[in-house]
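> A structural model of the following input is requested.
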Amino acid sequence: MQMFSILTVNIGAASRERAEVMLRWLAARPEDVFILTETSAGAGTTYLLDKFRQAGFAVVHTPDATGDRGTALVSRVSVTDTLSGHFAGVSIPGRVASALLATEPAVAVLGVYVPSRDRSVEKTEKKQAFINSLLARLDALPDELRERLVLGGDYNVIARTHQPLHPGFLAFEFGLLEAIEAHGFVDAHERCSPGEQVYSWIGRTGDGYRYDYFHVGQALGAHIMGCAYLQETREQRLTDHAAVTLQLDVTVQSRLETSDPADTTEADAMTLF
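You can find the predicted model right below:
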């Protein structure tokens, strides 16, 4: 059986220059699907997604009309459905990206970028509305689809069991993880490394936060083969978040014909004419 893998990383609204470095790093990765969070309306995101499209990857991305940050899903596995109808009710559509992939069993992927907030009422309400609308859409999914769903991205929340338990998080933020797991989703890292506290973002004071996750639907729980946090993206200053990678023992039925998105040979040649 062929291994199937997914990676999620917050690209931090990459500038055009940083996007070039990020693209080279992603192009060297073996994963079949990339979930890119904190995309933007800037030149960096445009460059990244255009390069993937030109290389033959499937790209699912809904730019926000207001310029808000968002999520993109990039796949070298054929996409059989974007599942857009199932998640149309999310309060900020550009912050989710979903696809049903040509695998056996069929895997659905939902990438999410939950809004961050400060102490202001406006940003708190924005975050709560997004979480509530996301959970409502998960509630409304057919059971058979929910059980084959891989949920991943930057949730911008921590668990009540987080060590250290940072102050300032509200009940609805803890409630996101609790509601996800109440639906039978498996925390992939916890399944692979029980009780191990890991961090994906480090604050200015040096405190660590686990903001980035993979959760796997109940029918796929037994298929989890590995989950790891890759600190090299922070250490190499590609972004201020660690990447997270997930491996599942499912079969890929249809791969797209893709080339190296970081190979500029063809683009350089075209500029000569």
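> from here on, contacts and neighbour counts on C-alpha atoms
Fine.
> from the chain's centroid, how far away is stretch 224-234?
13 Å (C-alpha atoms, centre = their mean, to the nearest Å).
> report the buried residues of that stretch.
The neighbour-count check on stretch 224-234 (16 or more other C-alpha atoms under 10 Å) flags I224, M225, G226, C227, A228, Y229, L230, Q231, T233, R234 as buried.
> one more, please, to line up against the first structure:
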Amino acid sequence: MPIVITTVNVNGIRAAVKQRNERNEGMLRWLSETPSDVIVLQEIRASHKQAHDALAPALADGWHLTMTESSVKGHAGVGVLSRSEPAAVRTGFGSPEFDGLGRYVEADFTAPGVDGVDELTVASLYLPKGAADTPQDAAKFEEKKRFLDEFGAYLAGLAGGDRGVVVGGDWNIAPAEADIKNWKGNLKSPGFLPHEREWVAGLLASGWSDVVRDLYPDDAGPYSWWSWRGKAFDNDAGWRIDYQFANAPMAAVASAAVVDRAQAYDLRWSDHAPVTVTFG
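Prediction:
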């Protein structure tokens, strides 16, 4: 029996569940139709109570929400929505600087139904956006570098073993030229800086798999984020910054992936689209 995992940056859970116009019923409609078993959320930007209130209809239908909010009100926040209740939950990755900022949470599931995988950890990540290496942006640039150093070391220890692990999220890094429509115009942009792409390459070399890229090696994108401004969405001028990294047991059974891109600009309930992978 396959397990279906989705990652999506909701860009504020309270906004995502609201109906924006007569054609768009928001995230709740999407939740009622998705085949996903586990959904990892980023940028919830709400307290536990606010998030549970916003998702009340879905929770009443049997979804389980575990999340961590940021100590900075209205900022970040990550969570895991699942059809079965997790066996265990862990917040953060052991960082005194970042664990209170709502950027990482893990949920464990037993007997996930995937051949050869008896235990599964699914994690949600919201990696800092960072900034270019300029005097004006020095603080954000250095913050992201510190996060990459600490989190990279943590991931190195998470990849091994027989337990299946999938880390989905808004990684805020486009790994390669195929992952940005206008890569030439973004060579100095945060999210496409050389040290950021080298960091992702290091993860891939250490045993992690970018399962969407592995399944569709020759595709441009598929993009998962488009600016609200201009005609970026209409022209599909996007970035692939939302993805799922799997360790060897899960990468071996990744069988399909899709980006659930809205059919029109005014049907979007976030500036990101859900990225769904079927394992098994």
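> quick one: TM-score?
After superposition, the two chains reach a TM-score (TM-score structural alignment, normalised by the length of structure 1) of 0.80; 246 aligned residues with a C-alpha RMSD of 2.6 Å.
> for the buried residues of stretch 224-234 of structure 1, which one is nearest L170 of structure 1?
Nearest to L170 of structure 1 among the buried residues of stretch 224-234 of structure 1: Y229, at 25.4 Å, using C-alpha to C-alpha.
> that closest one pairs with which position in structure 2?
Aligning on TM-score structural alignment places Y229 of structure 1 opposite V259 in structure 2.
> in a strand, S98 of structure 1, correct?
Yes - read with DSSP: H, G, I helix; E, B strand; the rest coil, S98 of structure 1 is one of the residues of a strand.
> please enumerate the helices of the stretch 51-200 of structure 1.
Along the stretch 51-200 of structure 1, the stretches classed as helices by DSSP state H, counting those that start in this stretch are 121-140, 143-146, 171-182, 188-192.
> hey, which of these is tucked in deepest?
Of all those, helix 188-192 has the most neighbours on average by mean count of other C-alpha atoms under 10 Å, namely a mean of 19.
> what about that one, how far off from structure 2?
Once fitted to structure 2, helix 188-192 of structure 1 is off its aligned match by 1.5 Å on average (mean C-alpha distance after the TM-score superposition for structure 1).
> what are the buried residues along the host helix or strand of L49 of structure 1?
Using DSSP states H and E, L49 of structure 1 sits within helix 43-54. For helix 43-54 of structure 1, burial by neighbour count (16+ other C-alpha under 10 Å) applies to G44, T45, T46, Y47, L48, L49, K51, F52.
> ok, the aligned partner of V121 of structure 1 in structure 2 to F109 of structure 2 distance?
Matched across to structure 2, V121 of structure 1 falls on A138, judged by TM-score structural alignment. When C-alpha to C-alpha, to the nearest Å is the yardstick, A138 of structure 2 and F109 of structure 2 sit 40 Å from each other.
> also D53 of structure 2?
D53 of structure 2 is 25 Å from F109 of structure 2, by C-alpha to C-alpha.
> same check, this time on N9 of structure 2
N9 of structure 2 is 22 Å from F109 of structure 2, by C-alpha to C-alpha.
> again, but for D218 of structure 2
33 Å.
> same thing with I180 of structure 2?
For I180 of structure 2 relative to F109 of structure 2 (C-alpha to C-alpha), the value is 34 Å.
> neighbour count for these two, which is higher?
More crowded of I180 of structure 2 and F109, by other C-alpha atoms under 10 Å: I180, with 23 against 19.
> tell me the contacts of the more buried one?
Each residue near I180 of structure 2 by C-alpha atoms under 8 Å, 6 or more residues apart in numbering is listed here: A174, A220, G221, Y223, A237, G238, W239, R240.
> can you redo the residues you listed as a markdown table with neighbour count?
Listed next are these as a markdown table, based on neighbours: other C-alpha atoms under 10 Å:
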| residue | neighbour count |
| --- | --- |
| A174 | 24 |
| A220 | 15 |
| G221 | 24 |
| Y223 | 26 |
| A237 | 16 |
| G238 | 22 |
| W239 | 28 |
| R240 | 26 |
